[in-house]
Structures are given as structure tokens and as C-alpha cells.
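Asker: take a look and give me a structure for this.
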Amino acid sequence: MASSDTAPTIVAPTTWSLAHLSDLHLTDPLAGAGVRLRGKQWLGRISWRRRRIHIHQPAVLSALVTDLRAQSPAHVAISGDLVQLGLAQEFEQAADWLARFVPPAQLMLVPGNHEAYLPGSWPQGQDHWRPYLMETPQGEPSLQRRDKLLLIGLSSAVPTLAGLASGTLGSAQLQALETALAQGASEGLFRVVVLHHPAAPDLVGWRKRLTDQRQFAAVIARQGAGVILHGHAHRTTLSRLPGPHGPVAVIGAPSASALDTRPGRMAGYNLLRIEQLGRDWQMQLGRRTYRPHTRDFEWLEHCNLTSSG
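Answerer: A predicted model of the protein is given here:
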């Protein structure tokens, strides 16, 4: 029998859980009637009044948060678009919401195109979100290590003209991504890439595309990844990109707040359970979706995905 003062054996986990949600659009751009709007923001507020306010429902997002907490994921990734028009007051609203949601150490957060609605919107917004953003050199990915998980956050958020919602990573960020992926692989980590715009081709039209998607895919073809998470399309998607040791899953989430009955577009989130099996990795992808008639969430589907990590 071991003596009472023997230190307990600490067993490292072999399974990790990660929730992924996107396109929350949780802020109210109509609050503060005296707020000065510029250019594209005028058109955005008109769109919000006419259509989007009826789709993005705070009650739906509240039910999602309750359901997500019941699932108890160890980590959460949000792939952008918390705000509507990139207003300073919206970043403040979102910061208040984040403070009630999860601790900063549990969250990977990247911006979407609505955070960069106009030039200067995102640099200003970052000041309100500092506790949830890693201090990284300009133009480099955000890196978070969680035991055997390496979360790599990319910013595809760039200002665009009215009518456009495209994104760009840029050569410097792509080069730093390649370095991070190579380093993660050498350490035997499961690499999770998070960005806003779809990383696989043909998921959105040219107005909403990732302009350097081909260059991103080339990095993945050379270095691989465990999984790639994105939003922006406002629907559930599952695609693949070629990797050096097999295909890499590219998983999209619907808007977390959308009361939208079109197929694949109802509010929901992804729940990944990642397991290390020797040198291999296994993922179970579960999707939780909102039920308007009961105002709660249920399982939409489960599927198992293999990965080289």
C-alpha cells in the first residue's frame, strides 16, 4: 500500500472537447440614435432594419449559450462576426457579453468581416476585446496551446467596399501559419486552425470569398492540420482540403443566432471531441441545432472523422 504522503499520479487527458460557434451578430446597431455613421454603415443599418433584425434573435443565442454550458466543452472557438456595423458601442456590447460567457483562457476568438466593416473599425475594436486576444506581432496568427491541442487563430478581416464581404489573410500571415503548423507537427500536437472566411473553395460567392484561398490551401497541402474551422457562410458545411498525409476536414458553422428555417441555416454550433489513439487522431463531430417549437437545442448529426493531426 502506498504511503499517505505519496504524490498522486496525474494522468494526462487523451480526449479533448472543443465547441465552435460563429456569426453571433449579438449587438444592437440601432442603439444610440445619435451615433455618427459613415458610408457602408448606412447601408448596413438599412439592411439590419429591413431583414437581419428578424433573423438574428437574442433569445436564440441565449438558448444556445445555455445548451453549450450543459455540454461542458473544455475549450471554445468563435470564428468572428459578433458585431454588425463595426461601431465602437457594438464592441463594448460584445465585450460585456464575452465577460459573461467564458473566461479568456477558455476561448479562441478571431474577427470576421463585420469587425472590419470600415477602415479603423477592427483596430479600435481590439482595444475592447484585449482580454480575449493574444498579444501577437502585427499580421501573425494567434497561438494558444491547450495540453495537446494547438489552436491557431487567423484574421481574414479586412475592410471592403459596399456590397463586398471578402477576406484576405496576406502573405505574412500565411508564412507564419506555415511555421506554426510545422512546429506543431514536430511537437506531436493536434493543430486546430480557426478563421472566419471559408477555407475551402465554392462555399460562398466571389463577393464573400477568401481572396487568397488557393495560397492557404497550398500551405495545408504542405504542412497539414488536424481540422480547420470557419464561419461566414451562415450554414453547416463539411469540406476537405488535401494534406500531406490525407485530407483535412474543413468544418463550417451556421450563425449562432439565426432563426432561419432554410436547410443547414438554423442556429447551432459544432462540438468536436478529439481523441489521441497512439500516433493517430480521431474526431467526433457533433452538431447541435435550435428547435423553434421547443426553444431549445437537439443533436442534428454525429460523424467520425480521422485526422493526421
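
Asker: from here on, just use CA atoms for contacts and neighbour counts.
Answerer: OK.

Asker: I'd like to know how far residue 276 sits from residue 147.
Answerer: When distances are taken as Cα to Cα, to the nearest Å, residue 276 and residue 147 turn out to be 12 Å apart.

Asker: end to end on stretch 19-37, go ahead and measure it.
Answerer: The first-to-last residue distance of stretch 19-37 comes to 35 Å (Cα to Cα).

Asker: show me where the stretch 101-250 of the chain has helices.
Answerer: 121-128, 171-186, 213-223 (DSSP state H, counting those that start in this stretch).

Asker: between those helices, which one is nearest to residue 237?
Answerer: For the helices of the stretch 101-250 of the chain, proximity to residue 237 was assessed by Cα to Cα; helix 213-223 is nearest, at 16.5 Å.

Asker: ok, back up a step: the more surrounded of residue 276 and residue 147?
Answerer: A direct count of neighbours by other Cα atoms under 10 Å for residue 276 and residue 147 places residue 276 higher, at 18 against 12.

Asker: what is the host helix or strand of that one packed up against?
Answerer: Following DSSP states H and E, the helix or strand that holds residue 276 is strand 268-277. On a contact count with 3 or more Cα pairs under 8 Å, 6 or more residues apart in numbering; DSSP states H and E, strand 268-277 meets strand 15-21, strand 280-291.

Asker: and this one, please, so the two structures can be compared:
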Amino acid sequence: MRLRLAHLSDPHLSPFPKPTLGELVSKRVFGYANWVKNRKGSLVQADLDRLIADMRAQNPNHYCVTGDLVNIATDAEVAAARAWLEKLGPAQRVSVVLGNHDAYVPGAACRAVQAYGSYIPGGNFPYARRLGAVALVGVSTAVATPPLVASGRVGGSQLSSLAALLDRHDDAYKVVMIHHPPDASLASGRRGLTDVTAVREVLAAGCADLVLHGHTHKPSLTFLETPRGRAAVIGVPSASSDGSSHPPGAWAMIDIDTDARTVHLTRRGRVNGGESIRTIETVEIEANAVA
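Answerer: Got it, this is the predicted structure:
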């Protein structure tokens, strides 16, 4: 079976709906100040639009969005994010997990799940969506944190469900979507996954074959050893980055051939300040055999 996935993350959608004074009486005041001072000029909707157009041109079977659709999770932002998802594609072709900005304040993650609806299959985490011989598994690391903290957590209850879900789909090639990288070398401390060791243990024991993440705003490729072989862990930059503060926006085109046991990773984005989207790099990854 052949399947093409389009992986994007951290769009931090703009233009930013102006928050009310009531909404700023919380951690949101710090995020709004950061947006005005630092992010407003470096996370650009036009760059995101160009990236989306390039994705469409490559005809993916499914879009994987690994969190941080919004900035400070106001109701207006979440409504705009829902509209953006509908523009990206129908729910049967788009899957979403939440990131720390989607859970910026207490209650925000629940409101996002309700708003995004069937883009989060079953309306809960973890979830699994079968795409033929591929099982797409969504995990949430989104928890509300204090100001200046951007950590995430999967938590014991979700980890237990994830372990059972991975076992249930052992006949499939298992692709896990998660926002924070399950790798402390990529993000740790106030920006990392607080239960990273437990998450890695569950992913390894459950024989995950591929892990897609965001959060770092940087491209990355690391590996996790499992009883079924090596799982590639793929990170992408912010899809809306103009390149001034972090690497320019890019997306990962992932071609999975479960019969030939190959995974072909193609990174596409802007190069050296150019406007056009082109191939940045290609990597061949040996796919683990489907049971």
C-alpha cells in the first residue's frame, strides 16, 4: 500500500483577533506581549498560504497537523482555526492534535476539542484513524502551564490508553502524531515533555513506526528503537515562519510504501530567502514490516 502524508505544524494563525481586556487578565497578557514584540513580524499568514498551496499541488492523501494552531487560545482565535481547518480539507482527510498554545489557559484545550470536532476523531485523545494498512494515532500533550512555561504532558491515563491502542493496531504501520517531541535532546525543561521517559517507553513497547511532531520550530530527524525496528521521529518548523527568528516555514511530505518497506521523507519550503517553495532535502528511511 502507498500513502502520502503532508505533515505541518505550529501555524500560529494570523491575523491575530484583538483580545478583550477580560481575556488578558491571565497568562494571555504575556503571550499577547510576545506576539506584538516578537512574533507578529516573523509568523506570516502569506508564507503559510504559499506552503499550503504547495502541499495541495503534491496531492497528499492526508494532512497531519501537529498542534499550535492558535497563539493565546481566545474564543475568536479558536473559531478562526476551525475555519482554517475547513479550508485545508474535509475531516476525513485532515487529522489534528493539540499543542501548548492550544491549551494556553485552563479550559482552552477542551474548547479546542469541541471546536475542531471531527478533525479530532472521536473527540478525545488518544485516537486512531485507519488509512488502509496505516494507523494514524493522535496524542495530546496540551496542558495549561504557568507564564513563561511551554512544557507538555501526556499523562498516565492517556498513556495507558495509548499503549492499548498501539497494541490493537499491531497489524498496521503505526504513525503517531504528537506536538512536543518525545526526545529530551530536542526540547527539555520549561519547553519539554515532562513525562518524556514514560512516553518513549510506551511508543517503543507499542512498536510505533513513525512519529510526527512540532513545537521546536525546527526541522529534525531522530530515531527511537522498538522491538519492530527503528521509528523515525520527524519534526518540522513553524509552517508560518518567515525565517527571521527560526528556520523558514516548511512541511514534510512522507511517502509510505508498506509493501516495499520504504518511507521517503521530502522536506519542502523556502530556501535562502526565496519566495518559491522547493525541495530542501530527501531522506530514504527503511520501513518496519507490517505484521
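
Asker: one step back: just so I know, which of the helices of the stretch 101-250 of the first structure lies nearest residue 140 of the first structure?
Answerer: In terms of Cα to Cα, the element of the helices of the stretch 101-250 of the first structure nearest to residue 140 of the first structure is helix 171-186, at 4.9 Å.

Asker: what's the closest one in contact with?
Answerer: Taking Cα atoms under 8 Å, 6 or more residues apart in numbering as the criterion, the residues outside helix 171-186 of the first structure that touch it are 139-141, 150, 152, 154, 190-191, 215-216, 219-220, 223-225, 309.

Asker: mind listing what's buried along it?
Answerer: Of the residues in helix 171-186 of the first structure, those buried under the neighbour-count criterion (16 or more other Cα atoms under 10 Å) are 173, 174, 177, 178, 180, 181, 182, 184, 185.

Asker: what separates whatever residue of the second structure lines up with the second one from residue 240 of the second structure, distance-wise?
Answerer: Right, residue 174 of the first structure. In the second structure, residue 174 of the first structure lines up with residue 159, judged by TM-score structural alignment. Counting by Cα to Cα, the separation of residue 159 of the second structure from residue 240 of the second structure is 31 Å.

Asker: over to residue 212 of the second structure?
Answerer: Here the criterion is Cα to Cα. By it, residue 212 of the second structure lies 18 Å from residue 240 of the second structure.

Asker: contact partners for the residue nearest the centre of the first structure?
Answerer: The centroid of the first structure falls nearest to residue 79 when counting by Cα atoms, centre = their mean (2.0 Å). For residue 79 of the first structure, the contacting residues are 20-23, 109-112, 194-196, 229-231, taking Cα under 8 Å, 6+ apart as the criterion.

Asker: corresponding residue for it in the second structure?
Answerer: Alignment note: residue 79 of the first structure maps to residue 66 in the second structure; criterion TM-score structural alignment.

Asker: so which bit of the second structure is stretch 225-237 of the first structure matched to?
Answerer: Under TM-score structural alignment, the counterpart of stretch 225-237 of the first structure in the second structure spans residues 208-220.

Asker: stretch 113-129 of the first structure too?
Answerer: With TM-score structural alignment as the criterion, stretch 113-129 of the first structure aligns to 100-116.

Asker: in the stretch 1-150 of the first structure, which spans are strands?
Answerer: Shown for the stretch 1-150 of the first structure, the strands assigned by DSSP state E, counting those that start in this stretch span residues 15-21, 75-79, 107-110, 142-146, 149-153.

Asker: how about TSV for those, with distance to residue 67 of the first structure added?
Answerer: Formatted as TSV, the entries for these read as follows, by distance: least, Cα to Cα, whole Å:
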stretch	distance to residue 67 of the first structure
strand 15-21	11
strand 75-79	13
strand 107-110	17
strand 142-146	23
strand 149-153	23
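
Asker: what's the closest of these to residue 303 of the first structure?
Answerer: Among these, the nearest to residue 303 of the first structure by Cα to Cα is strand 15-21 (14.8 Å).

Asker: most neighbours out of the contacts of helix 171-186 of the first structure, which is it?
Answerer: Highest neighbour count within these: residue 225, with 31 neighbours (other Cα under 10 Å).

Asker: contact partners for it?
Answerer: Listed by Cα under 8 Å, 6+ apart, the contact set of residue 225 of the first structure reads 181, 190, 191, 192, 193, 243, 248, 308, 309.

Asker: and it, how far is that from residue 182 of the first structure?
Answerer: 9 Å.

Asker: tell me, how many residues neighbour residue 33 of the first structure?
Answerer: Residue 33 of the first structure sits with 7 neighbouring residues when counted by other Cα under 10 Å.
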